[in-house]
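# The amino acid sequence is not available; the structure is as follows:
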């Protein structure tokens, strides 16, 4: 284990977090709030510690997969631990455990909240709360790699550890250029949505905070009723950008390079859009008597389907009041998630596709034992290693899931609440059902239960294994 490089990169994380924390300071100045001092104080603290760790690059810059996974998981924990401090210092969230829950929920783009009255927060806190979504959406390490060539030829291990999906590749030969392209696309989508929301009647502050929550697929907003109080036009814009943010960003790279036909050949994208269309139409038919017109019904159906499958977590209605059939579809979508290489969470459509192809192959082999059938995706053969890693991921996923549900049972809350609370946090969605429904919050859980859910949020965002490796003694051995 290269401890020198671990501390060096953690130092750079704190340096960047110090820079990020200056933005809510500017918001506080703009709205003449005293809360800016709490963000400024934490920014100075992050900068001092960050400079101590990063002032000198270690002689040994080797960074292999083990270090990459440990650095990423430790980095997200450190970033959240410091990012929670302003909420405590300014009194918006007096309990550090609650502030840490809110901050981890922000950085992991989960959107689960312990707040009952969001409007009571200062503008600076509301901005920071939503801005954490934007930082965590694409990933802070991807951002750092786009700015600084930190670790030479070893930086792909950082991107693999942080990027969501069963496989991570380079869009262009250099990893740094790949990171820059990804953030460039991310920034363009952010700007376009912000402009459209302002044009549709949102204030600039509401537009930027909700854009952060949409593009980062997080779900934090500025109102306790989420997006229910905004116009249909605004809701439709958010629906479109939630769905766009759930698409593999590699598809946008192909579109930019004038290769749209290759996008149409991407099975994962076709499957993702097909699931959204089918789910929304089924739900719309099921809830048709709850709304005044088919237009309104389709708007809410597509919004909630887009919100859940992309793991954004915004809401326009209390879907906990919908019929069981519709709620069941939404729960299934919680597990499916968005595309690999997007800002969304969940198991990912690509893994579901590979799993279905594997099942189909096994059924054919039972019927025709001597047949030789290879699994392919987008016209390319899927290697056995990818199939194996997908099966292992899903097995570990459900092991973590049911262990978390079991641990939450100690709080003596109802099963639906516990089950959907874990589904909402492990899949980085936000709202669940019953006591954690879209009009409720997570403050009902005890401190130990909140730590379980915080682990689930981090594990879900980092694809399980980086967090699990922290508990493996072999991960900390020196070379």
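Ah, there it is. These numbers come from a predicted model, not from an experiment.

# Every contact and neighbour count from this point should use C-alpha atoms.
Fine.

# quick one, strands of this structure?
Ranges of strands within the chain are 376-377, 380-381, based on DSSP state E.

# Name the residues that touch the first one?
Just to be clear, that refers to strand 376-377. The contact list for strand 376-377 (C-alpha atoms under 8 Å, 6 or more residues apart in numbering) reads 267, 382.

# I'd like the strands of the chain as JSON lines, with distance to residue 124 and mean neighbour count appended.
JSON lines is the format used below for these (distance: least, C-alpha to C-alpha, whole Å; neighbours: other C-alpha atoms under 10 Å):
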{"stretch": "strand 376-377", "distance to residue 124": "46", "mean neighbour count": "14"}
{"stretch": "strand 380-381", "distance to residue 124": "49", "mean neighbour count": "10"}
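
# May I see the ones you listed organised as a markdown table, with distance to residue 278 added?
Listed next are those as a markdown table, based on distance: least, C-alpha to C-alpha, whole Å:
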| stretch | distance to residue 278 |
| --- | --- |
| strand 376-377 | 22 |
| strand 380-381 | 27 |
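
# how about the ones you listed, which one is nearest residue 170?
Nearest to residue 170 among the strands of the chain is strand 380-381 (16.9 Å), distances taken as C-alpha to C-alpha.

# hmm, who's touching the closest one?
With C-alpha under 8 Å, 6+ apart, strand 380-381 has contacts from 374-375.

# Next up, a structure to set beside the first:
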């Protein structure tokens, strides 16, 4: 197919704004006919029906108007340009322009040697060439957009629209409770998601994505969800009345991001002062973000193999997507209902508060409906919440295996046993570290906070600044380790620790597939068919790449934690260890605070913690993969 504009046929660019008149018609009549037909050119023919001349506006202006002639007395044959130069319909643009240049004319009729088919003008052809040059210049960019970004826009629009549907529930609850300010804020959020989703869908394409595109989609969707989720906060303004607009936006975005990433850090010291529906909305964002509902809907539109990259990023390792969907929608709903009923049985009768509290526990969120929700004296409440927290830190595949005969827990046992061993040892050590405090007589205090930190939930009974430095350091280490792989817990993950130990000691732990990558980034190495095809060399390469990936993640967690801590230390002036604690808490999506996260926290500190929360939600790996892929393309 010819794409060079000069080689295209003149038929592509001719127009039909012309009339054909006899040579004996007077100029006045000809001008009237031109006006009636909206023609730009007159082709003149003689009595033998031969085309003998051409008349344009300039001919009429120069030969009649400027000379003061009476147009009724002037025949068009006396003002026409003759002879008539025509071009064949088989000619191209290059030939037409050359003919115009040689004859010093600006338009040429196109003929099939019998009839006049149309006319091409110098101005029209020049415009086509300019447009073609611009198209040629921007064609590579349009191809890049079509190939790399349209799938992201299309899927992102779909996700936002589905998220908008999910938030209709809290909005209806607010309306039914008569809390109209909350309801309006939520409906504004829903409307914004729908409109943005519609716009993105109109420009994008809902097609399968590669790993890099999935990385961009996941990160950008969490940023946009956090932004739109901040609209109810901005509308309700639960902070203080004289807040400036920029601070309101930053604080609202901080609270929203903390919910969607299941971090649980909050500047709202007395959530009981909020409308009940708004309290529920905050916990609901944790439920949506923690269980990744918004991404699982895509399972209905793509085949399993097309969603491999995305599944690994939403903690779905080891499960087929339908199994993951079943685990999240059914099994975790069962857990939630059972734990809510247990709270009700043991005296907690406020259904909305119970739902909010269990949402936070079972998603590793950490938001509490009231500042007095947690009661250290109530052992049953503590046990119920600790059960929910531990559920959130165990692999999705483990939960599926409990309820299904299709899968066994054997391969997951080394990591789970190691995780529980870490918790047990940490409880004992932490108990002795708080021996000199007022809580030394309460073993439940040590147990609750260690489990809260290790599951990256973020429930806390006291401000962590009262702990000794040794106690803070222990909790920092526990938060960094985090829960098990492919769970809702954050942190480095116990699975990676086992990978490192296995590589260093050169010992293999049972048949637990622990050499397999536990990140979306390396899901290309998770294909067992490819692995078996190239054994044993492929196994070695895969182990080495997995080890390097685990090492990279550990280093990145430490570097980002210290970098953010330095900023907090300088800005907030609360001590470096407290700043490091807060930074790690945000990066591991835990939510335990030393008091830095407070209503008077600076906007700069909030922005850094927001970055930590979103980066930590994907173990920094999605963002890193994006830049690694760009670097690879450059080389």
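Arrived safely. If you're wondering where the values come from, they're calculated on a predicted model, not measured in any experiment.

# After superposition, what's the TM-score, could you say?
Between these two chains, after superposing, the TM-score reads 0.86 (TM-score structural alignment, normalised by the length of the first structure); 451 aligned residues with a C-alpha RMSD of 2.9 Å.

# circling back to that earlier point, so which of the strands of the first structure gets nearest residue 222 of the first structure?
strand 376-377 (41.2 Å).

# For the most centrally placed residue in the first structure, which residues are in contact?
The residue lying closest to the centre of the first structure (C-alpha atoms, centre = their mean) is residue 109, at 3.8 Å. Going by C-alpha under 8 Å, 6+ apart, residue 109 of the first structure touches 132-134, 136-137, 213, 216-219, 312, 428-429, 461.

# Check residue 325 of the second structure too.
Residue 325 of the second structure touches residue 296, counting by C-alpha under 8 Å, 6+ apart.

# what residue of the first structure takes the place of residue 205 of the second structure?
Matched to the first structure by TM-score structural alignment, residue 205 of the second structure sits across from residue 58.

# That match is in contact with residue 4, isn't it?
Yes - taking C-alpha atoms under 8 Å as the definition, residue 58 of the first structure is a contact partner of residue 4 at 5.9 Å.

# Could you check which of these two has the larger neighbour count?
residue 4 (18 against 15; other C-alpha atoms under 10 Å).

# Now check the second structure for the residue matching the residue nearest to the centre of the first structure.
By TM-score structural alignment, residue 109 of the first structure lines up with residue 262.

# Could I get the buried residue list for the biggest helix by length in the second structure?
Longest helix of the second structure, by residue count under DSSP state H: helix 537-572. For helix 537-572 of the second structure, burial by neighbour count (16 or more other C-alpha atoms under 10 Å) applies to 539, 542-543, 545-547, 549-551, 553-554, 556-557, 560-562, 564-569, 572.

# chain center to it: distance?
23 Å (C-alpha atoms, centre = their mean, to the nearest Å).

# Ok, stretch 176-184 of the first structure next?
For stretch 176-184 of the first structure, the distance to the chain centre is 18 Å (C-alpha atoms, centre = their mean).

# likewise stretch 113-122 of the first structure?
Going by C-alpha atoms, centre = their mean, where stretch 113-122 of the first structure is centred and where its chain is centred differ by 21 Å.

# do stretch 8-27 of the first structure as well
The answer for stretch 8-27 of the first structure is 20 Å, by C-alpha atoms, centre = their mean.

# Where in the second structure does it align, residue-wise?
Using TM-score structural alignment, stretch 8-27 of the first structure pairs with 154-173 in the second structure.

# what do you get for stretch 121-130 of the first structure?
Stretch 121-130 of the first structure corresponds to residues 274-283 in the second structure, going by TM-score structural alignment.

# before we move on, the earlier item: buried sites along the match of stretch 8-27 of the first structure?
Neighbour count says stretch 154-173 of the second structure has 154-164, 166-168, 170-171, 173 buried, by 16+ other C-alpha under 10 Å.

# Residue 370 of the second structure: what's its closest spatial neighbour, skipping adjacent residues?
residue 272 (4.4 Å; C-alpha to C-alpha, 6 or more residues apart in numbering).

# Residue 368 of the second structure versus that neighbour, what's the distance?
9 Å (C-alpha to C-alpha, to the nearest Å).

# neighbour-wise, which of those two wins?
residue 368 (30 against 16).

# Please name the nearest non-neighbouring residue to that one.
Spatially, and ignoring its direct neighbours in sequence, residue 368 of the second structure is nearest to residue 357 (5.9 Å; C-alpha to C-alpha, 6+ apart).

# Spit out the contact partners of the one you found.
283, 367-369.

# For the residues you listed, pick the one with the most neighbours.
The most neighbours of any of the contacts of residue 357 of the second structure, using other C-alpha under 10 Å, belong to residue 367, which has 32 neighbours.

# right, and the residue nearest to residue 370 of the second structure touches residue 371 too?
Yes - counting by C-alpha under 8 Å, residue 371 is a contact partner of residue 272 of the second structure at 6.7 Å.

# Can you find the partner of residue 476 of the second structure in the first structure?
By TM-score structural alignment, residue 476 of the second structure lines up with residue 331.

# Tell me how many other residues crowd the corresponding residue of the second structure for residue 47 of the first structure.
Aligned by TM-score structural alignment, residue 47 of the first structure pairs with residue 194 of the second structure. By other C-alpha under 10 Å, the residues close to residue 194 of the second structure number 21.

# can you tell me which residues contact residue 45 of the second structure?
20-23, 51-53.

# where along the stretch 351-500 of the second structure do the helices fall?
351-362, 379-393, 396-403, 413-433, 443-454, 469-481, 494-505 (DSSP state H, counting those that start in this stretch).

# got the ones you listed as JSON lines, with distance to residue 631 of the second structure columns?
Formatted as JSON lines, those follow (distance: least, C-alpha to C-alpha, whole Å):
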{"stretch": "helix 351-362", "distance to residue 631 of the second structure": "39"}
{"stretch": "helix 379-393", "distance to residue 631 of the second structure": "34"}
{"stretch": "helix 396-403", "distance to residue 631 of the second structure": "33"}
{"stretch": "helix 413-433", "distance to residue 631 of the second structure": "34"}
{"stretch": "helix 443-454", "distance to residue 631 of the second structure": "35"}
{"stretch": "helix 469-481", "distance to residue 631 of the second structure": "28"}
{"stretch": "helix 494-505", "distance to residue 631 of the second structure": "25"}
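
# closest to residue 532 of the second structure out of the ones you listed?
For those, the distance to residue 532 of the second structure is smallest for helix 494-505, at 20.3 Å, taking C-alpha to C-alpha.

# buried stuff in that closest one?
Here helix 494-505 of the second structure shows 494-500, 502-503 as buried, counting by 16+ other C-alpha under 10 Å.

# List of residues touching that helix?
415, 418-419, 481-485, 508-509, 514-515, 518, 547, 550-551.
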